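S.K.: A structural model of the following input is requested.
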Amino acid sequence: MTSKNTLIIGTRGSALALAQADMVRAALSALHPGLDIRREIIRTTGDRRTDVPLADVARVSGIVDKGIFIKELETALLEGRIDVAVHSLKDVPSELAPEFRLPAVLPRAAAEDVLITKEPDWNGRGTLATGSVRRRLMARTYWGRQLRFEDLRGNVPTRLEKLVEHPEWDAVILAKAGLERLGLYAPETVVQGRKLYMRPLPVEAFIPAVGQGIVGMECRVSDRKTKELLAGINDAETCVCGVAERTFLVRLGASCSTPVGVHACLEGDALVLRAAYYVPGREEPFAVVVRGDRNAPEALGILAFEKLGLN
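M.R.: Got it, this is the predicted structure:
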């Protein structure tokens, strides 16, 4: 910690990132009302480089690691300018540098992707805008090869506005969690005078990104006091699901931009994990569904990888 009673939270500056940082601050304040919690906004490489497709940001920016949305936050942690970095867990590489830990996650929000269209009965014909390779490939599997794609970058409100501003676009896909956290999710809504329609996509068929809907907190491994504070707000059930998903990603050797969907959920005493992984030259993904002990999430992630059938 910065001092005995002061904790500095680092966050990106988008409306969604700020909302998530405020969620962390509220959770900590409820447990530690005397704690002085401050917020530091940090702009990351992923925020600056909106001029290229998301999958190309690391390459054109000269970043050798995978964390285009966390690199500058981790630098601030190492320099002692912040005590906690708040992330959307889906932006965090599956393996952290040894200097860092993820000691806590908040309760998971909805993990689904949401299809947002200009017409209520859109059937997958026309143009879908998304910067996610995973969403493009899953959309093609879900709706068919006739679908056309355009790149889409920007924060959540910007993406909705771009859908309206481009008459040739028919739909976009966004995470339901982000829409809900900003108060923007509704079956029908109006953006810049244009009615839009939203419907969640089933996780069984349109599997979300690893960690989607989860807010994670990162700190220095040497900062024992901060780790203890964060452990007090950790949601155990969400943590189990996140560990299983991220273990699968580690075994796959994948990054945040790899076209893979992974989703774990608790069903009674069991932990169920679904995954779909796309490889070049193959239209259909390698897919797997496994069930195991909720107390052994790493083992389930490894089992899912082994049953994926890549060999």
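
S.K.: can we go C-alpha only for contacts and neighbour counts from here?
M.R.: Noted.

S.K.: Quick check: Pro120 vs Leu174, distance?
M.R.: Computed with C-alpha to C-alpha, to the nearest Å, the distance linking Pro120 and Leu174 is 17 Å.

S.K.: Specify the local secondary structure of the spatially most central residue of the chain.
M.R.: With the centre of the chain defined as its mean C-alpha position, the nearest residue by C-alpha atoms, centre = their mean is Lys90, 2.7 Å away. Secondary structure state of Lys90, per DSSP: H, G, I helix; E, B strand; the rest coil, is helix.

S.K.: For the comparison step, fold the sequence that follows:
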Amino acid sequence: MKRVIKVGTRKSLLALKQTEMAVDALKSRFPEFEFETVGISTRGDRNLEKPLGEIGDKGLFVSEIERLIKIGEIDFAVHSGKDLPLELYEGLEISGVLSRDDRRDVLVTKKGRGFENLKTIGTGSKRRALQCSKLVENCDFKLIRGNINTRLEKLYRGEYDGIILAAAGLDRLKLYKDSRFDFRPFTEEEMIPAACQGIIVIEALKNSDVSELIKAVQCEKTRKEFDCERYILKLLGGDCSASIGASAKFNEGIISCSVMYGDKRSYFETDEKSFKATAEKYIRDMI
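M.R.: Got it, this is the predicted structure:
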């Protein structure tokens, strides 16, 4: 009989799709195991009336799932990288990350509406609102919460003229094919993405046999970017209430970083060994 490994995830269609991607990667390497998905409702999913910064930090989406890993009810969990708090539950680790998908943000409007003269744009992110306000004049930003499909339906019903979503989520759920909408990706020069946006993260007990399995499917290039962006977040004290963006690109030993902190922006390049010292210097100048 195959050993059954239990995988924890939030219940949204996007979270389930991301879990499927992680499980497929593991199945291809370890066909001797069976994987069972366990859907979990988190505090962040249940409270949709307020901005995240008013009801807690990023742990809103993961703390209950982490507790289930710790007590052994699930073996590992799959998260969106940008949802992870800086401090993990004691005894847990990021065992692996999958290859990064599109890290950009996307402005979505109803088909034929265009991207000019938008009066209301829906977003729950201060980072997105601050950067978009410099690109779209005379626009009000209204809170929008809920999963990606719910947000699109609110847009279609006319509650907003536009909404801002992560490109990776649209890609994974094949929502670019939805003919009711037009999609306009922002360049990174226009909008620096959230740290670890587009990265699927797998979390398990430290030094466990399951954690060792997960390490076999890790994308090392993405892991370097993930660790760099998390370090920048740490330097800035990042949480859900802050207007922070961070994007690190690793190429042949060189790390190129774009950072936003409120109205301030910074860009730097460095080699891998000098990354922390260089990041500290540039971040010190920003804060």
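
S.K.: which residue sits closest to the residue nearest to the centre of the first structure, ignoring its sequence neighbours?
M.R.: If you skip the residues right next to it in sequence, Lys90 of the first structure has Gly211 as its closest partner in space, 4.5 Å away by C-alpha to C-alpha, 6 or more residues apart in numbering.

S.K.: What is the neighbour count of the one you found?
M.R.: When neighbours are counted by other C-alpha atoms under 10 Å, Gly211 of the first structure registers 29.

S.K.: Over to Glu267 of the first structure?
M.R.: Under the criterion other C-alpha under 10 Å, the count of neighbours that Glu267 of the first structure has is 10.

S.K.: just Gly183 of the first structure next, same as before
M.R.: Quick note: Gly183 of the first structure (other C-alpha under 10 Å) scores 9 neighbours.

S.K.: Quick check: which element contains whichever residue in the second structure pairs up with Arg136 of the first structure?
M.R.: In the second structure, the residue paired with Arg136 of the first structure is Ala129, using TM-score structural alignment. Secondary structure from DSSP states H and E places Ala129 of the second structure in helix 126-132.

S.K.: Following element in sequence after that helix, please.
M.R.: Moving toward the C-terminus from helix 126-132 of the second structure, the first helix or strand encountered (DSSP H and E) is strand 140-142.

S.K.: Past that following strand, which element shows up next along the chain?
M.R.: Per DSSP H and E, strand 140-142 of the second structure leads on to helix 148-156 as the next helix or strand towards the C-terminus.

S.K.: So which bits of that next one are buried?
M.R.: Within helix 148-156 of the second structure, the residues scored as buried using 16 or more other C-alpha atoms under 10 Å are Ile148, Arg151, Leu152, Lys154, Leu155, Tyr156.

S.K.: from memory Leu300 of the first structure sits against Glu306, does it?
M.R.: No. In this structure, Leu300 of the first structure is not within contact of Glu306 by C-alpha atoms under 8 Å, at 9.8 Å.

S.K.: which of the two has more neighbours?
M.R.: Legend: neighbour count by other C-alpha under 10 Å for Leu300 of the first structure and Glu306, higher for Leu300 (25 against 15).

S.K.: Translate Val38 of the second structure into the numbering of the first structure.
M.R.: By TM-score structural alignment, Val38 of the second structure lines up with Glu40.

S.K.: contacting residues around its match?
M.R.: When the contact criterion is C-alpha atoms under 8 Å, 6 or more residues apart in numbering, the partners of Glu40 of the first structure are Ile8, Ile9, Gly10, Thr11, Ile82.

S.K.: Closest one of these to Val290 of the first structure?
M.R.: Top of the list for closeness to Val290 of the first structure, among the contacts of Glu40 of the first structure and by C-alpha to C-alpha, is Thr11 at 34.9 Å.

S.K.: Okay then, goodbye and thanks.
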